[in-house]
Every structure is written in C-alpha cells, then in structure tokens.
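Asks: no sequence on this one, just coordinates:
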C-alpha cells in the first residue's frame, strides 16, 4: 500500500466517523458566515491589541508570576544608599533577605549597636521608599570574626588567645 492509498483510506475513515456522529460536510461553494465578517479596527480608544509600554508588561508579568516580593527585595539592595542615607550606607550593607527579614552587616560593633538603636527609623525609611510590608524585621550583624581554621592540620579550639585576651 502506498502513501496516497493510506491517505485515501484515512480520509474515508474520517468521513465515515463524521457521518456516524451526524456531522454534515461543508459544500465547496459556501463559506462560513463568521469568516466573511470583516475584521474591525481598534479605533482611537485603548484596546488590548495596542502596543503596551515595557514597564506595564513587566509589572503585569511580575504580579502574575508572584515575583513582586522578590523584586521589592531587589529594590532594597539596589537603592540601599538612598533608602537609609549615605552615612549609614558607608558602614552597613544588606546581606540577605528572606521572609520579610532583612539581614544587615555592619563594619564594626559600634555601628552594629547604632543600627540596632536606629532600627525603627530605618524600617520606616525603607517602607517609605519601597512599600509597606516588604521589610518587616531588621536583623543586624556585627563584623565577621577571622577564621582560624585553615591549613591541612587543625587543632580544635577557639584560636590564639593572646591577641583577644
């Protein structure tokens, strides 16, 4: 059996199936009345088919996919100096954001204490710049201590005692 014979057999089977279901065939001379209707122009008013600004499309995509919280957290990281002020941004930087909690690392213990005292004001500034409910809690960390665990052989303990007395 050749390819054209298989096509004819498939066409006959489809016609027989349609006849059993009661579907009538379309005559060659008639057209679908819906296809004859002329497509209407959108006119001067706004329409869904009109070109959309990229910002509007991006915000719609972010809200549809549930990215709004992540984008707001990204704004906190990107606009940190403007949100909290230049003096605070010189001595502290955001490190992590998870479940509404922003972790900030200060470059000294004195600045970590200062940030803990300014915590409410910083949260108000961030809420004013990014939006309410994005950052709910501020966790302040001091500077990272040096790691004494290096080399192939390591002795357990807290490190040299004479320098930190």
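Replies: In hand now; what should we look at? Note that the coordinates shown come from a computational prediction; the quantities given were computed from them, not determined experimentally. Numbering: from 1, shown residues only.

Asks: drop to CA atoms for contacts and neighbour counts, all remaining ones
Replies: Fine.

Asks: can you pull out the helices in the chain?
Replies: 3-21, 33-36, 54-65, 68-78, 80-84, 86-91, 109-117, 119-130 (DSSP state H).

Asks: let's bring in a second one:
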C-alpha cells in the first residue's frame, strides 16, 4: 500500500517538473541536442561495414538476390571440392538452380546426388533460395559453321 502511494507521489512530482520546465530558445518544436553515446552500445556508434550492408540489403529487399549470389560465390564450399570440380552453377531463377556437368557420367552422378546437394545448399545458404536442381550435361559442339549451312546430320551423313 505504501509503495503504491510513493509511486503516485513520485509521478505527480515528475509531471509538475515537466510542466514547470521553461520553453527552450528555439521554440516548442526545437529538438534536443544530440549527445555522445557514452560507454554503452548505441546505433550511432561506428558499425562494421558487413552489418550495415546486411541491414541495407534487408531494408531494400535484396536479401534473396544476395543469397542467390552466395550460391555462385561459395559453390565449392557448399557442395564439396570434388563435385565443384566437375559441376558448375549456371543460372538461378525462381528457386531452380541449373548446374552444368563436365561429362554425361557426372551429370548422371549429380542426378543421383540431387537430394544431398539440395540439403547441403539449403544448410549453407537458406531454405527458400534453392528449391529445385536441374542438371545439364556438357554442351555438344555445333556443326553449323558460317552463315550458310546445309540441313542434315552434319559430318556423319557422308554415305547418302
């Protein structure tokens, strides 16, 4: 009971002190002068550049694109050195990561390892960045040289 009375009396004193305070020279809307942050942590203190960049990216909605860039930048760390030696990420669009293998054998191996690769990528980058993995084999050479060419099977079609 006494505690409640003491709190009420203190509140009345604070309200009276605020009302009695003289208006400042700049008028009623003048802002208080900023003071030093002191020994405690404050938003006005110098911040690490990475923390500032992360905050700006999240404020502007760039986090998804930066996470996609992380997949390309740290590909070897995400999937391992052996897989990274034989597979290269090509494109990331709408949660589908397209990977090109160095040979057809590695393309088959990547298709078999697809679930494990997806779980490793999700653990390293985030859950919603890569949802599907599309594996391509090596690019075949083009037999179409020059602006004019003859349609057909190319150099294999020599015996009519």
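Replies: Ah, there it is. Not measured: the values here are computed from a predicted model.

Asks: and the TM-score between them?
Replies: Once superposed, chain against chain, the TM-score is 0.75 (TM-score structural alignment, normalised by the length of structure 2); 134 aligned residues with a CA RMSD of 2.2 Å.

Asks: hmm, back to that, out of the helices of structure 1, which comes closest to residue 98 of structure 1?
Replies: Nearest to residue 98 of structure 1, of all the helices of structure 1, is helix 68-78, at 8.8 Å by CA to CA.

Asks: what does that closest one correspond to over in structure 2?
Replies: Aligned by TM-score structural alignment, helix 68-78 of structure 1 corresponds to residues 63-73 of structure 2.

Asks: that stretch vs structure 1, average offset?
Replies: When structure 1 is overlaid, stretch 63-73 of structure 2 sits 1.0 Å from its aligned residues on average, using mean CA distance after the TM-score superposition for structure 1.

Asks: what does stretch 131-146 of structure 2 rub up against?
Replies: When contacts are defined by CA atoms under 8 Å, 6 or more residues apart in numbering, stretch 131-146 of structure 2 is touched by residues 95-104, 106-107, 110-111, 114, 118, 154-155.

Asks: how about it: buried residues?
Replies: The neighbour-count check on stretch 131-146 of structure 2 (16 or more other CA atoms under 10 Å) flags 132, 133, 134, 135, 136, 137 as buried.

Asks: trace that stretch over to structure 1 and give me the residue numbers.
Replies: Stretch 131-146 of structure 2 lines up with residues 136-151 of structure 1 when matched by TM-score structural alignment.

Asks: what's the distance between the equivalent of residue 48 of structure 1 over in structure 2 and residue 50 of structure 2?
Replies: Here residue 48 of structure 1 is matched to residue 43 in structure 2, going by TM-score structural alignment. Plainly put, residue 43 of structure 2 is 15 Å away from residue 50 of structure 2 if you go by CA to CA, to the nearest Å.

Asks: now swap in residue 76 of structure 2 and tell me
Replies: Computed as CA to CA, the residue 76 of structure 2 to residue 50 of structure 2 distance reads 22 Å.

Asks: tell me which of the two has more neighbours.
Replies: More neighbours surround residue 76 than the other of residue 76 of structure 2 and residue 50, with 16 against 9 (other CA atoms under 10 Å).

Asks: for the more buried one, give me its contacts.
Replies: Contacts for residue 76 of structure 2 (CA under 8 Å, 6+ apart) come out as 83, 84, 85.

Asks: try it again with 6 Å
Replies: With contact set as CA atoms under 6 Å, 6 or more residues apart in numbering, residue 76 of structure 2 has these partners: residue 84.

Asks: identify the residue spatially nearest to residue 77 of structure 1, adjacent ones excluded.
Replies: residue 94 (6.4 Å; CA to CA, 6 or more residues apart in numbering).

Asks: which residue lines up with residue 115 of structure 2 in structure 1?
Replies: If you follow residue 115 of structure 2 across to structure 1 using TM-score structural alignment, you land on residue 120.
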